[in-house]
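Visitor: Give me a 3D structure for the following:
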Amino acid sequence: MAISFNNALGIHQHTVGVREKNAGVISTNIAQSNTPGFKAKGMDFDRALKMATSGTSFGLSRTDGRHISATSAAPGETLYRLPTQPDTGDGNTVDVDLERNLFMQNQLRHQASIDFLGGKFKNMTKAIKGE
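Guide: Next up is the predicted model:
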């Protein structure tokens, strides 16, 4: 009997990748917090997750029949955030406190998905061994 990883792992197999991309966007914002004119960016997590779970392609075409199709998407596009603080005169829209909070929240949820997947793999290993 074959194991269906989609059924066994659920949505968590997709959330890990989306959360990693989101962490990259947030950490870029934090790193650029002192760069004049830098505009903070964000990701629509729900939309990115829908793209990842549906296998939506992100516009790459195959030029040879032997190429692997690119259906597992780079999830989500980044959009500019609405500023939450008044302009300090340099045009930078990064609110460092907000970004740190978003980063911590994202990392906690990422770790929860990793822990969940670890438990699923542990149980599948036990089932394969017959324990």
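Visitor: Every contact and neighbour count from this point should use C-alpha atoms.
Guide: OK.
Visitor: Quick check: the gap between the residue most central in space within the chain and Glu131.
Guide: Per Cα atoms, centre = their mean, the C-alpha nearest to the average position across the chain is that of Val18, at 1.7 Å. The gap separating Val18 from Glu131 is 34 Å, by Cα to Cα, to the nearest Å.
Visitor: this one as well, want them side by side:
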Amino acid sequence: MKIQAFATHEHALRVRAQRNEVLSSNIANADTPNYKARDLDFASALKHAQGGPGGALPMKTTSTLHNQGVGFTSTGAELKFRVPTQPTLDGNTVETDVEQAAFAENAVQYRASLTFLNGAISGLRYAIKGGD
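Guide: Below you'll find the model as predicted:
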């Protein structure tokens, strides 16, 4: 059973998890020649995941093995290439310190979303139990 009151939090957690995967991939490929660092914009990805204005609904698939399309995540958000501040000779655009900072920030925001959701659920439990 899906509760609409928590739908936004569900989408936010899904997008944050997807962004963690993208940032992890960037860090893992820091030494891969010609690898291009990618990222997704959380606000536009969340809007897209909710099917809001400016965001189309994700593609309908009948199998988890279906490809979402080149440059798109499982949440339907478009992956964008990160522009490096200092390009390397081997064509790799991953800047490890930038990626690690983005990963840490995203992890903190993921945890904050979980804490907020837990607080909302605790409030509902409190109300249902009648203040006990």
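Visitor: Quick TM-score on the pair, please.
Guide: Between these two chains, after superposing, the TM-score reads 0.78 (TM-score structural alignment, normalised by the length of the first structure); 116 aligned residues with a Cα RMSD of 2.1 Å.
Visitor: circling back to that earlier point, how about the residue nearest to the centre of the first structure, what's its match in the second structure?
Guide: By TM-score structural alignment, Val18 of the first structure lines up with Val15 in the second structure.
Visitor: check which helix or strand covers its match.
Guide: helix 7-28 (DSSP states H and E).
Visitor: For that helix, buried residues please.
Guide: The neighbour-count criterion (16 or more other Cα atoms under 10 Å) identifies 9-20, 22-23, 26-27 as the buried residues of helix 7-28 of the second structure.
Visitor: wouldn't the match of Val18 of the first structure be in contact with Phe42 here?
Guide: Yes - Val15 of the second structure sits in contact with Phe42 when judged by Cα atoms under 8 Å, with a separation of 6.9 Å.
Visitor: Give me the mean distance between the top helix by length along the first structure and the second structure.
Guide: Among the elements of type helix in the first structure, defined by DSSP state H, the one spanning the most residues is helix 96-129. Once the two are superposed, helix 96-129 of the first structure sits an average of 0.8 Å from its aligned residues in the second structure (mean Cα distance after the TM-score superposition for the first structure).
Visitor: buried ones in that helix?
Guide: The neighbour-count check on helix 96-129 of the first structure (16+ other Cα under 10 Å) flags 96, 99, 102-103, 106-107, 110, 113-114, 117 as buried.
Visitor: Which stretch of the second structure lines up against it?
Guide: Mapping helix 96-129 of the first structure onto the second structure (TM-score structural alignment) gives residues 96-129.
Visitor: excluding its backbone neighbours, what's nearest the aligned residue in the first structure for Arg38 of the second structure?
Guide: With TM-score structural alignment as the matching criterion, the partner of Arg38 of the second structure in the first structure is Lys41. Of all residues beyond its chain neighbours, the one nearest Lys41 of the first structure is Tyr80 (4.2 Å), with distances taken as Cα to Cα, 6 or more residues apart in numbering.
Visitor: Tell me how many other residues crowd the equivalent of the one you found over in the second structure.
Guide: Under the alignment (TM-score structural alignment), Tyr80 of the first structure pairs with Phe81 in the second structure. By the measure other Cα atoms under 10 Å, the count of residues near Phe81 of the second structure is 13.
Visitor: residues in contact with Phe81 of the second structure?
Guide: Residues near Phe81 of the second structure by Cα atoms under 8 Å, 6 or more residues apart in numbering: 36-39.
Visitor: For the residues you listed, give me TSV that also has neighbour count, secondary structure and distance to Thr88 of the second structure.
Guide: Shown next, in TSV, are the contacts of Phe81 of the second structure (neighbours: other Cα atoms under 10 Å; DSSP: H, G, I helix; E, B strand; the rest coil; distance: Cα to Cα, whole Å):
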residue	neighbour count	secondary structure	distance to Thr88 of the second structure
Lys36	18	coil	11
Ala37	24	coil	12
Arg38	20	strand	16
Asp39	19	strand	19
